[in-house]
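Visitor: dropping the sequence and predicted coords here.
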Amino acid sequence: MGCAARRRGALSTERADWSPALADRRLFRRGQGSARRLTRTLPIIVGVAAGFMLVVDRFSMIRFGTFSMGAAVTILVAGSLLALSPLVLGAGMPRVIPMPMTIFFAYSVMRLALQPSIDGVQNVAILLIVGLGVSFSARGWTHERAGLSVSVLAGCGIVISGLALVQAATGAVIYGTRSFALSALVALAAAIAVPSGRLLARVAPIVIVAAIVASLSRTASIIAVLLLAGLVVRLPRGRRTVLALGGLALAAGGAWTLITTFPPLRDRFLGGDQAAEFGGLAINTSGRSALWEALMDSAMTTPVFGQGPGSAAGLVEARFYPILLPHNEYIRLFHDLGIVGLALFAFGCIALIGRIAVRAARTDHPIHWAALLAMIAVLTAAATDNVFLYPFVMVPLAVLVGFSLGMPVTERMSIRRDK
């Protein structure tokens, strides 16, 4: 009886100290602190995402004629996930992908069947990985797994950023600079969302941003600096809005200072063709303006349904070799899938962002902030790069989005941030 009474007393004391903030902090820390146990139960897609992020574009550097090992791995992963897809349906998992995005995936497969091409197969394979990656991640969602997944991707960001800094310092070729920078944006979103109680969590965003800037990738550098304003999500809710606006202003000022005063980055922005103008400065597009004009002229010949997946890459390679890709995903989608495909994709992305934002506002869980920041970063980078074609960007993004959408929107646990 004495032991039982003491247990009841301890339980009542624990309940007296219980709060939603403390609960979420404990759940997230449990996800961070029990990696050995949880790694065995994490969805396979998390390991696939981490693998793609750590390798970045190394597989693409290995080529067999016109075909790369990266393309082979992408198609193999897509086929494996497609073979496992009955597990998602068999579990009775509710639909998590918005209907416009689901129709977009189906439409892309149909257009590939009607106008097959090698580039189109790889493009659609990545779309399948993203859709199935979201579904598998959502199916396996728990607080612990979500917390660990955010930490795993942030940790991968530290690793690849360290290697990228070594590359910048020594000249050794480890990753393609643009490929690293785009992959690191997703890792940065995860690192920003991790609660700041540990030293690694505090320094990770700065290390990743430094590596992205050192890569001299223009679009990624601007996005990375601006994303730092998202660090306000680590603070209590009441102090965020004003600080977010102030942080965004400081980040914008910092980005402008880097562009105009840091010589290597300044030359990247202000040298070259100077084909665009922004804020009174002539901006270097590295020949992109010519690509985009040619693609738009071609796209307007079949504006409704497009010319089939992979057709934009074929046009660019034929007319602008050694450039192989359009460097603008929205123009590529318009060229390949027409206004129908572009509209479905746009509505699907809007719906995804809306669902994630609602969950972030209601629960304040780090997984939602990580997914939201990553979505914003990737969709912004898509205006000048080929992010939708890179599995080392899209698979980690799919994991964050899937875990976010897997969490019930009615979940009422308000996240805690260490003070």
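Guide: That came through, no problem.

Visitor: alpha carbons only for contacts and neighbour counts from here, please
Guide: Fine.

Visitor: ok, then the element right after the helix or strand containing residue 354?
Guide: Secondary structure from DSSP states H and E places residue 354 in helix 329-363. Using DSSP H and E, the helix or strand that follows helix 329-363 in sequence is helix 366-381.

Visitor: mind checking what helix or strand follows that following helix in sequence?
Guide: helix 391-406.

Visitor: off-centre distance for that following helix?
Guide: 7 Å (Cα atoms, centre = their mean, to the nearest Å).

Visitor: helices or strands next to the helix or strand hosting residue 258 in the packing?
Guide: Residue 258 belongs to helix 240-261 when assigned by DSSP H and E. Contacts defined by 3 or more Cα pairs under 8 Å, 6 or more residues apart in numbering; DSSP states H and E place helix 240-261 against helix 218-227, helix 263-270.

Visitor: which of those sits closest to residue 372?
Guide: Taking Cα to Cα, helix 218-227 is the member of these nearest to residue 372, at 11.1 Å.

Visitor: what segments of the stretch 51-200 of the chain are strands?
Guide: 63-64, 67-68 (DSSP state E, counting those that start in this stretch).

Visitor: centre of the chain to the last one, how far?
Guide: Averaging C-alpha coordinates over strand 67-68 and over its chain gives two centres that are 24 Å apart (Cα atoms, centre = their mean).

Visitor: does anything pack onto that strand? Which helices or strands?
Guide: Short answer (3+ Cα pairs under 8 Å, 6+ apart): strand 67-68 packs on no helix or strand.

Visitor: in addition, the following structure is provided for comparison:
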Amino acid sequence: MSAAATSNVVLRQQRRLFLSALSVFCILAGGTLYRLKWNAEFTVAVFLIAIFSLPCALFRRPDQSAGQLEPINPLRQRIPLPLWSFAACVILSEIRMQTVEGAQNTLVYLSFVAVMAIAASWTSAGSPLLLLTWVRSAAVVMAVCYIFTVIVTGPGSDSFYLNSDRGYGEIAWVGVVAAVSLAKPSRFGYILPLLLLAACVLSLSRTVMAVCALLFLSVVTQRRERGERRKLLLLTAAMAGGAYFLLTRYQPLEDRFTHNDGQQVAGWEVGTSGRATMWRVTWESIKKSPWTGHGIGSAEHLMSRLAMDHPHNDYLRLWHDFGIIGLGLWVASILVLGRGAYRRWRAASNDADRAIHKAALLALVGLSLNVITSNLLVYISVMVPVAVIIGTSMGRANAEGVRLAPSSARGCGAPNDEVRKDLTEACVGAAMSE
């Protein structure tokens, strides 16, 4: 292989290693950053890296001497227009508001979009398995540490790297996404996803527990075979029975779901841990400006009157900050991304691409469900791994039909015919070796 081709392959590996390493760091150290009060610095660092890398990922560089950089996949899925529009809405709102809370949220929102676009451009044939394997491994390490902490201090407790009680669940579900997507259709394929699900149950995080249980069901939907429907029904029945047993026999979990703030829903006592009050106050404020909202960061300012930091419902946050327009753009973005991930998953012809497309779909589902009762959209340690997973899936769109672009193609430079051939052989070899 020529020296130029070797440099191209090394750079390709460095790029995918960086994104995978960044995702693993967020999973392992996200809670610690909050505890040490370094979250703001980390958010700024991620934003600056993403913004400076984004032009090279999106636009052509006319200097052909920069041919050491790999070309992008010309058939990859682009960032949907509603998501770019949402980013523009965020920028305009921050220009108008100019608040500390708004600036923090702005950096997270824009980093999510930028990291997704960069991941789509930097994806290579070996990226899906590398990313998902690393994320799964990090999640397993977290689960083992958390289970050990529960043995010592009890269910729902904090641990040395988390920022608050039940904070484990805020990031653990991303590991479930990776583990389920990589699970083999065999009895041993259930082991790691089941371990992560058990850790989520012990965290007593209600929404995360339900979301992870739903994600776990997809472990039987790997190859879309005829027997999968029967397996899915059996697994659903088994998990429903297990959930009923835990809710009625496991007192810590029963207390989390019922006995805490005495809220009544259809005659049943339901515990919301104060969320009902926060949602009511947020909704009353939304009604004063439902179309354009009160500006980014205004939800946090409103919650400060209740001695709280967030409204614990990101759909209400989006509605309150950006109005129905901003909320609609976000929902439309998720729907477009989800439809694309589902179509890619159905069309994938190899296990690696099938796994990353399924992971992207599950990540979108998990995020959309989790934010009903949480604040994940403004947590950089959650949004970065999710963006990398979705972006990697987008970068592998139509991968079977990709032919490396000629020198006039968009991307950060383009290699000659000899280098192009060596790159193709190297990518195939890397995918087979991984």
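Guide: Received, thanks. All of these numbers come straight from a predicted model, not from anything done at the bench.

Visitor: and the TM-score between them?
Guide: The TM-score (TM-score structural alignment, normalised by the length of the first structure) is 0.82; 370 aligned residues with a Cα RMSD of 2.5 Å.

Visitor: got the angle for the helix holding residue 354 of the first structure vs helix 391-406?
Guide: With axes from the mean of the first three to the mean of the last three Cα atoms, to 10 degrees defining the directions, helix 329-363 of the first structure sits at 30 degrees from helix 391-406.

Visitor: average distance between helix 329-363 of the first structure and the second structure?
Guide: Compared with the second structure after the fit, helix 329-363 of the first structure shows a mean deviation of 0.6 Å (mean Cα distance after the TM-score superposition for the first structure).

Visitor: relative to the second structure, which residues correspond to that helix?
Guide: Using TM-score structural alignment, helix 329-363 of the first structure lines up with residues 314-348 of the second structure.

Visitor: now that stretch: buried residues?
Guide: For stretch 314-348 of the second structure, a neighbour-count test (16 or more other Cα atoms under 10 Å) marks 314-334, 336-338, 340-342, 344-345, 348 as buried.

Visitor: do stretch 288-296 of the first structure as well
Guide: 288-289, 291-292, 294-296.

Visitor: could you do stretch 139-149 of the second structure as well?
Guide: Buried positions in stretch 139-149 of the second structure, judged by neighbour count with 16+ other Cα under 10 Å: 139-140, 142-143, 146-147, 149.

Visitor: then stretch 262-271 of the first structure?
Guide: Quick answer for stretch 262-271 of the first structure (16+ other Cα under 10 Å): 265-270.

Visitor: residue range for that stretch in the second structure?
Guide: Residue span in the second structure matched to stretch 262-271 of the first structure, by TM-score structural alignment: 250-259.

Visitor: same question for stretch 99-107 of the first structure.
Guide: Going by TM-score structural alignment: stretch 99-107 of the first structure matches residues 81-89.

Visitor: residues touching the counterpart of residue 294 of the second structure in the first structure, list them.
Guide: Counting by TM-score structural alignment, residue 294 of the second structure lines up with residue 307 in the first structure. Counting by Cα atoms under 8 Å, 6 or more residues apart in numbering, residue 307 of the first structure touches 115, 299, 335-338.

Visitor: before we move on, what about residue 341 of the second structure?
Guide: Residue 341 of the second structure touches 357-358, 360-361, 393-394, counting by Cα under 8 Å, 6+ apart.

Visitor: gap between it and residue 354 of the second structure?
Guide: 10 Å (Cα to Cα, to the nearest Å).

Visitor: and what of residue 280 of the second structure?
Guide: For residue 280 of the second structure relative to residue 354 of the second structure (Cα to Cα), the value is 42 Å.

Visitor: with residue 246 of the second structure instead?
Guide: Distance from residue 246 of the second structure to residue 354 of the second structure, by Cα to Cα: 34 Å.

Visitor: now residue 53 of the second structure
Guide: 28 Å.

Visitor: of these two, who's got more company?
Guide: Using other Cα atoms under 10 Å as the criterion, residue 53 of the second structure and residue 354 rank with residue 354 on top: 24 against 15.

Visitor: the more buried one and residue 221 of the second structure, how far apart?
Guide: 11 Å.

Visitor: nearest spatial neighbour of the alignment partner in the second structure of residue 186 of the first structure, skipping sequence neighbours?
Guide: Counting by TM-score structural alignment, residue 186 of the first structure corresponds to residue 174 in the second structure. Excluding the flanking residues, the one nearest residue 174 of the second structure by Cα to Cα, 6 or more residues apart in numbering is residue 363, at 6.9 Å.

Visitor: same check, this time on residue 53 of the second structure
Guide: residue 118 (7.3 Å).

Visitor: list the buried residues for stretch 313-324 of the first structure?
Guide: Buried-residue list, stretch 313-324 of the first structure, by 16+ other Cα under 10 Å: 313-316, 320.

Visitor: export those residues to TSV and tack on secondary structure?
Guide: As requested, these are arranged in TSV below (DSSP: H, G, I helix; E, B strand; the rest coil):
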residue	secondary structure
313	helix
314	helix
315	helix
316	helix
320	helix
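
Visitor: closest to residue 122 of the first structure among these?
Guide: Distances from residue 122 of the first structure to these, taken by Cα to Cα, are shortest for residue 313, at 11.3 Å.

Visitor: so who does that closest one touch?
Guide: So residue 313 of the first structure contacts 119, 324-326 (Cα under 8 Å, 6+ apart).

Visitor: in three-state terms, label residue 296 of the second structure for me.
Guide: coil.

Visitor: how many neighbours does residue 72 of the second structure have?
Guide: 26.

Visitor: counterpart of residue 104 of the second structure in the first structure?
Guide: By TM-score structural alignment, residue 104 of the second structure lines up with residue 122.

Visitor: how close does its match get to residue 388 of the first structure?
Guide: Residue 122 of the first structure is 11 Å from residue 388 of the first structure, by Cα to Cα.

Visitor: now swap in residue 140 of the first structure and tell me
Guide: 24 Å.
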